[in-house]
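Asker: sequence unavailable; structure follows:
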């Protein structure tokens, strides 16, 4: 194992306004993913709470705040509840394809509709086609764009209604970013369906986890992430089941594993 993999160089961003908690500042620690061991490094960092963005792995490192908590679904123990089973039946006719990480105009136009309705004024609101291509294609690890399309006659492609940029890690799937048709009355709950489809995909591949990124207790935007049980949170002593969400108090996760 080469030294650049064992001892990556880490950097810290300057503070900026927190997108989840008003009045707070966010800061990130990050490192570059490159070279022949990029996938292994990404796997190791993912187990200690890092996320990938293009060729960078990052995690929150905010002074005096530990509200952002890494979460992952225990895929092989997931049992959908009645509402989730209904959604799985509702969307089971979709054509689902794991595509190579190559950006298309169709994907970008869907992303624009999604951002304009769901996240107007957000951090990605000004993203253009080149930015989107960078997000999809600049991946030094095993990545896919999972496409969700309306059914169509054989030999034709149906309308694209959902997509997810997904990394395959050694111990699971990491959902980097998902987006979907925001105002389709015939396709309610597409975002929830995409998460469950990833859980089922992990089960078929015998991968134990689906990484959902960061959860912030009390943030309405993040509340959906704890609907998928059992779910684990990363704390000072590693990963543990989230049994009592109401009384959960986030604690800073210490980097205990050697990367």
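Answerer: Structure's in. What do you need? Just so you know, these numbers come straight off a predicted model, no measurement behind them. Residues are numbered from 1 along each chain as shown.
Asker: only C-alpha atoms from now on, for both contacts and neighbour counts.
Answerer: OK.
Asker: now for the residue lying closest to residue 134 once chain neighbours are set aside: which residues touch it?
Answerer: Nearest residue to residue 134, sequence neighbours excluded (C-alpha to C-alpha, 6 or more residues apart in numbering): residue 54, at 7.0 Å. Neighbouring residues of residue 54 by C-alpha atoms under 8 Å, 6 or more residues apart in numbering: 134, 135, 136, 137, 138, 139, 140.
Asker: want to compare, so here's the second one:
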């Protein structure tokens, strides 16, 4: 990868435990985190299958495994299916708010409740304000928090951390009230991000990585058309039978 005739340095991370499959070892390909051009390079990195976590822009590069597939939704072609329309109707009492990212007590309480209930023992259970800021906000990226609040009480139910580029949005992370699982808040957050992208004239919503056969990733296949990056180009995945 080159920019302004300067070579961009890439690094392999040290091996670490896979966050998706127990007992597996993972490694990442990481853009030089000290490169001052990261804000400019980030849109191209998204197109090449990279993703942001804190100040790190990375792509899985595991020995002998290519399970993590970058996926995105072409905004202009998306139409919610019957199940997604039901999700919108079921949550008609919620309204979205797009706000600047911050670490507040309200956000932190919801984030910690979500991690303890949804990802127990995953290594993030003890996250506090420092980890919240480091992981979700970062220092060089342009991001917003998409809040989902009850219209009458203004109770916060979900936050979708979203990166902005000129022509795309990237869904970085979503956390929500674990007692409201029946609402389908993860799906609802993506639907609102898609509406946001369409209003602002952006072409794609990046969803990070999809892993075929992994139960926590299956929801991404319910959005169609869904494009996957094969290392060279983006290709539309065949539709599923879910509606």
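Answerer: On my side now, so go ahead. Every value quoted in this text rests on a predicted model; they were computed, and no experiment measured them.
Asker: which of the contacts of residue 54 of the first structure show up in the second structure as well?
Answerer: Checked against the second structure using both residues aligned by TM-score structural alignment, their matches' C-alpha atoms under 8 Å, these keep these contacts: 134, 135, 136, 137, 138, 139.
Asker: hang on, residue 148 of the first structure packs against residue 157?
Answerer: No - if you go by C-alpha atoms under 8 Å, residue 148 of the first structure and residue 157 don't touch, sitting 10.5 Å apart.
Asker: and which of the contacts of residue 54 of the first structure is nearest residue 20 of the first structure?
Answerer: Taking C-alpha to C-alpha as the measure, residue 20 of the first structure sits nearest to residue 135 out of those, at 21.7 Å.
Asker: what's the helix or strand that contains the closest one in contact with?
Answerer: Following DSSP states H and E, one finds residue 135 of the first structure within helix 129-137. With C-alpha under 8 Å, 6+ apart as the test, helix 129-137 of the first structure has contacts from 53, 54, 101, 102, 103, 104, 105, 108, 145, 165.
Asker: please repeat the previous calculation with a cut-off of 6 Å.
Answerer: 54, 101, 102, 103 (C-alpha atoms under 6 Å, 6 or more residues apart in numbering).
Asker: just stretch 138-145 of the second structure next, same as before
Answerer: Outside stretch 138-145 of the second structure, the residues touching it (C-alpha under 6 Å, 6+ apart) are 54, 55, 98, 99, 100, 101, 160, 161, 162, 163, 164.
Asker: got the contact list for the equivalent of the last one over in the first structure?
Answerer: Put plainly, it is residue 164 of the second structure. When the first structure is aligned by TM-score structural alignment, the residue opposite residue 164 of the second structure is residue 168. For residue 168 of the first structure, the contact set (C-alpha under 6 Å, 6+ apart) comprises residue 142.
Asker: and residue 168 of the first structure, helix, strand or coil?
Answerer: For residue 168 of the first structure, the assignment made with DSSP: H, G, I helix; E, B strand; the rest coil gives strand.
Asker: so which of the contacts of helix 129-137 of the first structure is the closest to residue 127 of the first structure?
Answerer: Among these, and counting by C-alpha to C-alpha, the member closest to residue 127 of the first structure is residue 103, at 13.4 Å.
Asker: leaving aside the residues adjacent along the chain, what's closest to the closest one?
Answerer: residue 133 (5.2 Å).
Asker: distance-wise, check the one you found relative to residue 32 of the first structure.
Answerer: Separation of residue 133 of the first structure from residue 32 of the first structure (C-alpha to C-alpha, to the nearest Å): 19 Å.
Asker: okay, these two: which has more neighbours?
Answerer: Set residue 133 of the first structure next to residue 32 and count neighbours by other C-alpha atoms under 10 Å: residue 32 wins out with 20 against 17.
Asker: and that one, how far is that from residue 127 of the first structure?
Answerer: Here residue 32 of the first structure is placed at a distance of 22 Å from residue 127 of the first structure (C-alpha to C-alpha).
Asker: since that was my last question, I'll sign off now.
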